[in-house]
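Enquirer: Attaching a predicted model along with its sequence, questions to come.
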Amino acid sequence: MRPHFHVAGFPVRLHPLFFLVALATGWTLISEPARLALWVGIVFVSVLLHELGHALAYRRHGCDAEIELHGMGGTTQAHDAAHLTHPQSAFVSFAGPGIGFLAGGLAWGLSQLVPLGAPGGLVDQGVRQFLWVNIGWGLFNLLPMQPLDGGHLLADLVRARGGYRHERAVLGVGIATAVGVLG
C-alpha cells in the first residue's frame, strides 16, 4: 500500500478507522462540533508525533522506518531493525512516549507563560486535551505489558541484562499489570 503522505522523510499510511476511533473516543463532545474537531485533530497530531518519535529513534540507529496510523493508534516499523541491540531497541520503545512528554511539557510551560484564552474556552480545552493525550496516554503506554511500549521496554531491558531466559517473567509482569488495570 502506498503512503498517503510523508513526515520528516518517513512514509505514513492512514487508515480511515483511525479517525472513526478518534471520533468515538471524543463522543462526549458530539454536541459541540468545534470541540470534537479539535479533539480529533489533537489525537491525530499526538499519535503521529508519538510514532515519529519511534521513527526518528530508528533512523538514529541506521534503520529506515514507516508509520501507519490505524484503529488502535499507530505503529512504526523498521524492516532492518534486526541488528539493533537490546538497549537500542529499548531506546526506540521509549522514544514515542518520550517525544509526547516533551511536547506536553512544552505545551504546559507555554500555557503557564502566555495566557491562552479564557478558562474553559476552546484554546484552554485544546491545551488540556493535548496534555491529556501526550502525558496521560504516554504514561499509560509505559505500563509494562505488551503490546504497549512499556512492555517492549521491559522486555528489551530484561533481555539486555539476562538474555531470553526470563521471558516468562516478562509475560507474568504483563499479565499482572493487565489484571491490575482491569481491577
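Expert: On my side now, so go ahead.
Enquirer: going forward, measure contacts between C-alpha atoms and count neighbours the same way
Expert: Noted.
Enquirer: The residue positioned nearest the centre of the chain: helix or strand, and which one exactly?
Expert: For the chain, the residue nearest the mean C-alpha position is His50 (4.0 Å; Cα atoms, centre = their mean). Applying DSSP states H and E as the criterion places His50 in helix 33-60.
Enquirer: wait, isn't the residue nearest to the centre of the chain in contact with Phe101?
Expert: No. At 9.4 Å, His50 and Phe101 do not qualify as touching, with contact defined as Cα atoms under 8 Å.
Enquirer: circling back to that earlier point, and the contacts of the next helix or strand after the helix holding His50?
Expert: For helix 33-60, the following helix or strand on the C-terminal side (DSSP H and E) is strand 65-70. Residues outside strand 65-70 that contact it (Cα atoms under 8 Å, 6 or more residues apart in numbering): 10-18, 47-48, 51-52, 55, 58-59, 74-79.
Enquirer: another structure for you, compare them:
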Amino acid sequence: MIAEPQPTPYDLTFRIFRFPVRIHPMFWLTTLLTGQTSLQRESPLPLLAIWVAVVFVSILVHELGHAFAFRWFRADSRVCLYWFGGLATSNNPPGRPWPSIAVSLAGPGAGFILAAIVFATNRASGWSVQSLYTYEAYYQLMWVNLAWGLMNLLPVLPLDGGQVCRQLYRIGGARRSEEAALKTSVAVGAVVAAYGLMDYLGQPRALFNEIPSELRFQSLFTTVLFALLAYGSYQALEQLRSYSPWESSYDDTPWRRR
C-alpha cells in the first residue's frame, strides 16, 4: 500500500505548483464506494458529487503538504492519488529522522490548515447555511480534514503517524527500530479495527453511548481498512524477521528502499 502504482492509460495527469500529479482510476472508484451512503438520501447524485469533490481536494491538499515539505528540504517530489488516499514520493528524500518527521507531519498539517480556513470563512460569512449543498460541503470538508487527519496520525504503517513512529524509534536509539515500529503498527491497528467493529455492531452499547459521535467510527470501511493495515504490518514484520543482517537494514525507511 506504500508503493506507487503503475501508470495506466486512464490516469489523469497535470501539474500544480510545478509538482507532477497523477490520479489513478482506482482513486475515483474507492471514493465513490466510500460515499455510497449519499445514495440513500434526498438528492443523492449532487451529494455524491460533493463528496467526491471534497475527498479529491482534501487529499490533494494533504499530499501537496508533503510535496512542499520535500521541496523545503531541496528534494524533488511528485504526487499520485490512488486507492484510499495518495502518495507523495521523492527520488532524493531527506534521510535524517527529523526532516523525515517534518515531511510526514506536513500532510496532516496542510489538511488542518484547510479545515481552519473553511471554519474561519464560514464564521465570517455563514456560507454553509445557504443550502443543503453548502452545508454538506462544509461538514464533509471539516470531517475529512480533521477526523481523517487525526486518524492518519495514529502510529500505524504506512500512515503518516506510523512513519513518525518509525523515526522516533530511530531517534530513541531502538536497536531494531523498524521491527519496533511494525510491532506498534500491528498492535494499534488491531485495537482500532476491534474498536471499529464493536462500534459498528453497537456492542457494548453502554460503552459507546458515552463516546462523542465525532470519535466513533460506525463504519465498516474504517474497520476493514485498519484490519488490513494491521495484517500488512504483521506480514512485513514476519518478512523482516526472516532477513539476515547482511541482506537488509532494519532502519531504512520505505522511500529509501525503493
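Expert: Looks like it came in fine. Fair warning: this is a prediction, and the values are worked out from it, not measured in the lab.
Enquirer: follow-up on the earlier one: once aligned, what mean separation remains between the helix holding His50 of structure 1 and structure 2?
Expert: Aligned to structure 2 and superposed, helix 33-60 of structure 1 gives a mean residue distance of 0.5 Å (mean Cα distance after the TM-score superposition for structure 1).
Enquirer: now swap in stretch 96-111 of structure 1 and tell me
Expert: Mean for stretch 96-111 of structure 1 is 1.0 Å (mean Cα distance after the TM-score superposition for structure 1).
Enquirer: which non-adjacent residue is nearest the aligned partner of Leu141 of structure 2 in structure 1?
Expert: Applying TM-score structural alignment, one finds that Leu141 of structure 2 aligns to Phe130 in structure 1. Distances taken as Cα to Cα, 6 or more residues apart in numbering place Ile42 nearest to Phe130 of structure 1, at 6.1 Å, with adjacent residues excluded.
Enquirer: how about that neighbour, what does it touch?
Expert: Gly126, Gln129, Phe130, Val133.
Enquirer: ok, now how distant is the residue in structure 2 that it lines up against from Leu157 of structure 2?
Expert: Matched across to structure 2, Ile42 of structure 1 falls on Val54, judged by TM-score structural alignment. Separation of Val54 of structure 2 from Leu157 of structure 2 (Cα to Cα, to the nearest Å): 25 Å.
Enquirer: Repeat that for Thr222 of structure 2.
Expert: 15 Å.
Enquirer: Which one's more surrounded, these two?
Expert: Between Thr222 of structure 2 and Leu157, counted using other Cα atoms under 10 Å, Leu157 has the larger neighbour count: 29 against 18.
Enquirer: With adjacent residues omitted, what lies nearest to that one?
Expert: Counting by Cα to Cα, 6+ apart, the residue nearest Leu157 of structure 2 is Ser185, at 5.7 Å.
Enquirer: What is the aligned counterpart of that neighbour in structure 1?
Expert: Per TM-score structural alignment, Ser185 of structure 2 is aligned with Gly174.
Enquirer: so how many other residues sit close to its match?
Expert: So Gly174 of structure 1, with other Cα under 10 Å, has 22 neighbours.
Enquirer: element containing it, please.
Expert: Assigned by DSSP H and E, Gly174 of structure 1 belongs to helix 167-182.
Enquirer: Mind listing what's buried along that helix?
Expert: For helix 167-182 of structure 1, the buried set under the neighbour-count rule, 16 or more other Cα atoms under 10 Å, comprises Val170, Leu171, Val173, Gly174, Thr177.
Enquirer: Pull the residues that contact that helix.
Expert: Outside helix 167-182 of structure 1, the residues touching it (Cα under 8 Å, 6+ apart) are Leu143, Pro144, Met145, Gln146, Gly151, Leu154, Ala155, Val158.
Enquirer: and of those residues, the nearest to Ser89 of structure 1?
Expert: Ser89 of structure 1 has its nearest neighbour among these in Ala155, at 9.7 Å by Cα to Cα.
Enquirer: Structure 2: which residue goes with the closest one?
Expert: When structure 2 is aligned by TM-score structural alignment, the residue opposite Ala155 of structure 1 is Arg166.
Enquirer: Name the SS class of its match, please.
Expert: Following DSSP: H, G, I helix; E, B strand; the rest coil, Arg166 of structure 2 is assigned to helix.
Enquirer: Could you list the buried residues of the helix holding His50 of structure 1?
Expert: Residues of helix 33-60 of structure 1 classed as buried by neighbour count (16+ other Cα under 10 Å): 35-44, 46-59.
Enquirer: Same check on stretch 62-73 of structure 1?
Expert: Cys63, Asp64, Ala65, Glu66, Ile67, Glu68, Leu69, His70, Gly73.
Enquirer: Can you give me the separation between Leu197 of structure 2 and Ala227 of structure 2?
Expert: Leu197 of structure 2 sits 10 Å away from Ala227 of structure 2, going by Cα to Cα.
Enquirer: Many thanks, we can stop here.
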